[in-house]
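Engineer: Provided below for reference: sequence and predicted model.
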Amino acid sequence: MRALTFHGRHDVRVDNVPDPEIVLPRDAILKVTSTAICGSDLHLYDGYIPTMRAGDILGHEFMGEVVEVGSKSTLKKGQRVVVPFTISCGSCFFCEKQQYSACDNSNPAETSDASETLMGHAMGAAFGYAHLTGGYAGGQAEYVRVPFSDVGPIVVPDHLDDDKVLFLSDILPTGWHAAVNADIEPGDTVAVWGCGPVGLFAIQSAFKLGAHRVIAIDHYPSRLMLAKKLGADILDYREVEVLEALKELTGGIGPDAVIDCVGMESHGLAIDNLMDTAKAHLMIGTERPHALRQMIIACRKGGRVSIPGVYGGFADKFPLGQLMEKGLTIKSGQTPVQKYTKDLLKLIEENELDTTFMISHREPLNDAAELYQKWHDEQDTYTKIVLKPGMDRKPETDRAAARQVEPAE
C-alpha cells in the first residue's frame, strides 16, 4: 500500500509499504477514506519530537471503512468509523476514569520505558506519533491497523459525509476539551492564542459552552477572518501590543480564561522567543513557549489557563511567580477523545457544530509530502488539508481486491 513516511527533519515521503495485518484479537483493519494533516504533525516534521524512526507512518486524524476484524473486535465489515488519535484499552485505572489519553496498557513496554524516563510516567499511546507513544503506524495511508477497536472507533451514519465527521478523530474534541478545561462560566471573556484548526474549534466550543466574549490572537489574516466569522474579536499580534490590547478590551481586569492553541513553536520577534529559537537551532532547547508566558501574564487574577497545545520537553524562563501570585489554575493534557465523541457526533447531526468551514484543500494522498511543506510554509493559505487516498488508488492496488477480502455484510 501507499503511505506517508518519516525520513528525517523536513523529509517525508509517500512510499510503498507492507499492508497492515491483524495482530491481536481486538484489532481491526480500515481502508482509509479521509485523513488529515494536523498542526502537531509539524512538530514531527520540524524534528522537535524525539524517537521518530525512518519509515514510520505518520498521521493521527483519519477515518475509513472496516475491511477486516479480529475475533474480539466489536466492529463489522463495511462500517464507516472515525478513529480517535488516542489508543486506549478501556479497562485500566485511567480509562475507567475516562482519562483515555493516559491509558496504561496501550503503550508497549519497549517504548513506554523511554517515555517514563522523560515524563515521569509512561505516556498513553497514539497513532503515528513517535515511539514515545507506542510507535504505532499512523493513518496517512491507504490502510491502517486499529488496536483496541472495541474501545476507540465511533461508527458514523451514512448520511454524514467524511468532511463532517473526520475531525472527531482529534481537533474537534481537542478544541472542545480546551474549552471544557477553561471552566467557562456565563459571561466570561476567553482569550485564545492561535487560530489554527484547534484554536478555531476552541473558539467555537467556548461560545457553545457559554462564553460571552472570545478574543482570538494570531497573525495569519485568513485564520483571523475565520475566527471573526465565528464571532470572536481578533488581535493581530504584529499590529498591536497584545497585553495592552487585552487590558483595554477587558477594562483592565484581563481575560477570565486563556487557552494556548500554539504549543511549543511560538512565532514572533519577542526577545524571549528569539532566545528560545536560538536554543532550538543549537539543539540545547526544545520549547518556544512565548505564547504560554504571555497568557499567564495576561490572565486575570484567579483566572484559568487551558493548555491543549503540544509541548515535548523542558521550558525555561517560565513565569512561575506570576502563576502562583495571581492564583491561576492550569489544566492541560492530551485529549481523552473517547469521552466526547458521542456527544459531539450528536451536535454535528443536529447542525449545532460545523466542522467543514476550515477545510481549505482536499488532495490525493500521493501529494502528501509536498503538502506537508506547503502546510509548513504557507499557513495563511493552507488552513486545513484533507488527504483522500481514494483519489489516487488504482483498482489493481486495492487491498480488498488484492487479498480477496469478503464483501461487507
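Structural biologist: That came in fine, so what should we check first?

Engineer: going by C-alpha atoms from here, please, whenever you check contacts or count neighbours.
Structural biologist: Fine.

Engineer: His10 in helix, strand or coil?
Structural biologist: When classified by DSSP: H, G, I helix; E, B strand; the rest coil, His10 comes out as coil.

Engineer: excluding covalently adjacent residues, which one is nearest to it?
Structural biologist: Distance criterion C-alpha to C-alpha, 6 or more residues apart in numbering; nearest residue to His10, sequence neighbours excluded, is Tyr45 at 5.2 Å.

Engineer: you'd agree that neighbour is up against Thr5?
Structural biologist: No: the criterion here is C-alpha atoms under 8 Å, and Tyr45 misses it with Thr5 at 10.6 Å.

Engineer: find residues that contact each of the two.
Structural biologist: Common neighbours of Tyr45 and Thr5, using C-alpha atoms under 8 Å, 6 or more residues apart in numbering, are Val12.

Engineer: who has more neighbours out of these two?
Structural biologist: Thr5 (27 against 21; other C-alpha atoms under 10 Å).

Engineer: distance of the more buried one from Pro50?
Structural biologist: 16 Å (C-alpha to C-alpha, to the nearest Å).

Engineer: another one to put next to it:
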Amino acid sequence: MKANCWVGPNEVEVQDVPDPTILNSRDAVVKITSTAICGSDLHLLDGYVPMMEKGDVLGHEFMGEVVEVGPGVDGLRLRVGDRVVVPFPIACGACLACRAELYSCCENTNPNAGVAEKLFGHPVAGIFGYSHLTGGFAGGQAEYARVPFANVGPIRIESDLSDEHVLFLSDILPTGYMGAEMCDIQEGDVVAVWGAGPVGQFAMDSARVLGAATVIAIDDVPYRLEMAASQGYRTIDYSDTDVRSALLELTGGRGPDKCIDAVGMEATHGAAHVHLYDRLKQAVRSESDRPHALRQAILSCRSGGIVSVIGT
C-alpha cells in the first residue's frame, strides 16, 4: 500500500509499505477514507520529537471502513463493514487510567512509556504515527491502518454525515471541547478564547454548545477573525486594539466570565505563537509576576475567573 512516511527532518515521502495485518486478537484493519495532517505533525517533520525512524508512517487523525477484525473483537462493538473514526490515543480499556476514562494515559499500550516519562515527566498511551516514543505504531496517512484494541477506541458512525463532518472527532475537536469543558461554563457566560486557529474555532463552538451566551475570539490573523465573526462570535484583533479595554467594552465593564487558552492548545498542534504570548503580556499585565505570560493576561481580565490552560 501507499503511505506517507517520515524520511528525516523536514523530509517526508509517499512510499510503498507492507499492508497491515491482524497481529493480536483484538486488532482491526481499517481502510482509510479520510485523514488529516495535524499541526503537531510539524513537530515530527521538524525533528523536535525524538525516536522517529526512517520509514515511520505518519498520521493520527483518520477514519475509514473496517475490513478485517481479529477473533477477540466483540462483534456487538465492531464488525467488518462498520464506518469508524479512530481516536489518536490507543487505549486498552482495562487499566486504572482507562477505567477512569483517562484513555490518553493508558498504562498498557505504549511499550516505551518509561522513555516518554523521562521526556514529558509522565507516561503516555500509545499514539498512532507519533514516533517510537509513543510506541512506534504506524499511522493513518496511508491506505490502511492496523488498529489495536479495536473494542475500545474506534467510534462507529451510523449516520449519513460526511467524513468532513466527523473526521475531527479523532483529535482536534475533542481538544477544543476539553478546553471549554474545563472552564465549567454556565448558561449565559461570556467566554473569551485566546487564539482563533483550528483548535480555537472548535473551542468557541464547544463553548456555545455548553451554554455560553457570548463568545469572543482574540487573534491577529484576519481570516481567522473573519471565520469567527461569520459564526456569530465577537472578535478582537490584538495587533491594533488594546485587548483589556476591548474586553471591558464588549462585556459592559465586567470582563469575561471564563477564558480559554487556545494558544496553548494550538502550541501542542504545531502553531506556537510566541509573539502572541508577548503581545498579550504587554496588553494585559497582571500585578503579580506569574511565570506564564498568557496566564498573566487572562487572570488580569477578571479576578476570580476560571481559566482553562492546556498544553502550555
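Structural biologist: Right, received. Where do you want to start? Keep in mind the model is a prediction, meaning the values are calculated, not measured.

Engineer: pull the contacting residues for the residue nearest to His10 of the first structure.
Structural biologist: Tyr45 of the first structure is in contact with Phe6, Gly8, Arg9, His10, Asp11, Val12, Tyr372, counting by C-alpha under 8 Å, 6+ apart.

Engineer: just curious, which of those residues is nearest to Lys342 of the first structure?
Structural biologist: Tyr372 (30.6 Å; C-alpha to C-alpha).

Engineer: so that closest one sits in a helix?
Structural biologist: Yes: residue state for Tyr372 of the first structure (three-state DSSP) corresponds to a helix.

Engineer: burial of it, as a residue count?
Structural biologist: 22.

Engineer: Asp19 of the second structure now?
Structural biologist: 14.

Engineer: make sure it is actually in contact with Ala3.
Structural biologist: No: Asp19 of the second structure is beyond contact range of Ala3, at 9.8 Å (criterion: C-alpha under 8 Å).

Engineer: look up how far Val199 of the second structure lies from Asp56 of the second structure.
Structural biologist: Asp56 of the second structure is 26 Å from Val199 of the second structure, by C-alpha to C-alpha.

Engineer: settle it for me: which of those two has more neighbours?
Structural biologist: Each of Asp56 of the second structure and Val199 has its neighbours counted (other C-alpha under 10 Å); Val199 has more, 27 against 23.

Engineer: check contacts around the more buried one.
Structural biologist: Val199 of the second structure neighbours (C-alpha under 8 Å, 6+ apart): Ile172, Leu173, Thr175, Gly176, Ala262, Met265, Glu266.

Engineer: how about the helices of the second structure, start to end?
Structural biologist: According to DSSP state H, the second structure carries its helices in the segments 41-45, 96-99, 113-120, 163-166, 172-181, 198-209, 222-230, 243-250, 262-267, 274-283, 293-301.

Engineer: which positions within the longest one qualify as buried?
Structural biologist: If I follow you right, that is helix 198-209 of the second structure. By 16 or more other C-alpha atoms under 10 Å, the buried positions in helix 198-209 of the second structure come out as Pro198, Val199, Gly200, Gln201, Phe202, Ala203, Met204, Asp205, Ser206, Ala207, Arg208.

Engineer: using JSON lines, lay out the contacts of Val199 of the second structure together with distance to Glu68 of the second structure and neighbour count.
Structural biologist: JSON lines is the format used below for the contacts of Val199 of the second structure (distance: C-alpha to C-alpha, whole Å; neighbours: other C-alpha atoms under 10 Å):
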{"residue": "Ile172", "distance to Glu68 of the second structure": "27", "neighbour count": "24"}
{"residue": "Leu173", "distance to Glu68 of the second structure": "27", "neighbour count": "20"}
{"residue": "Thr175", "distance to Glu68 of the second structure": "29", "neighbour count": "24"}
{"residue": "Gly176", "distance to Glu68 of the second structure": "32", "neighbour count": "26"}
{"residue": "Ala262", "distance to Glu68 of the second structure": "38", "neighbour count": "33"}
{"residue": "Met265", "distance to Glu68 of the second structure": "35", "neighbour count": "29"}
{"residue": "Glu266", "distance to Glu68 of the second structure": "35", "neighbour count": "26"}
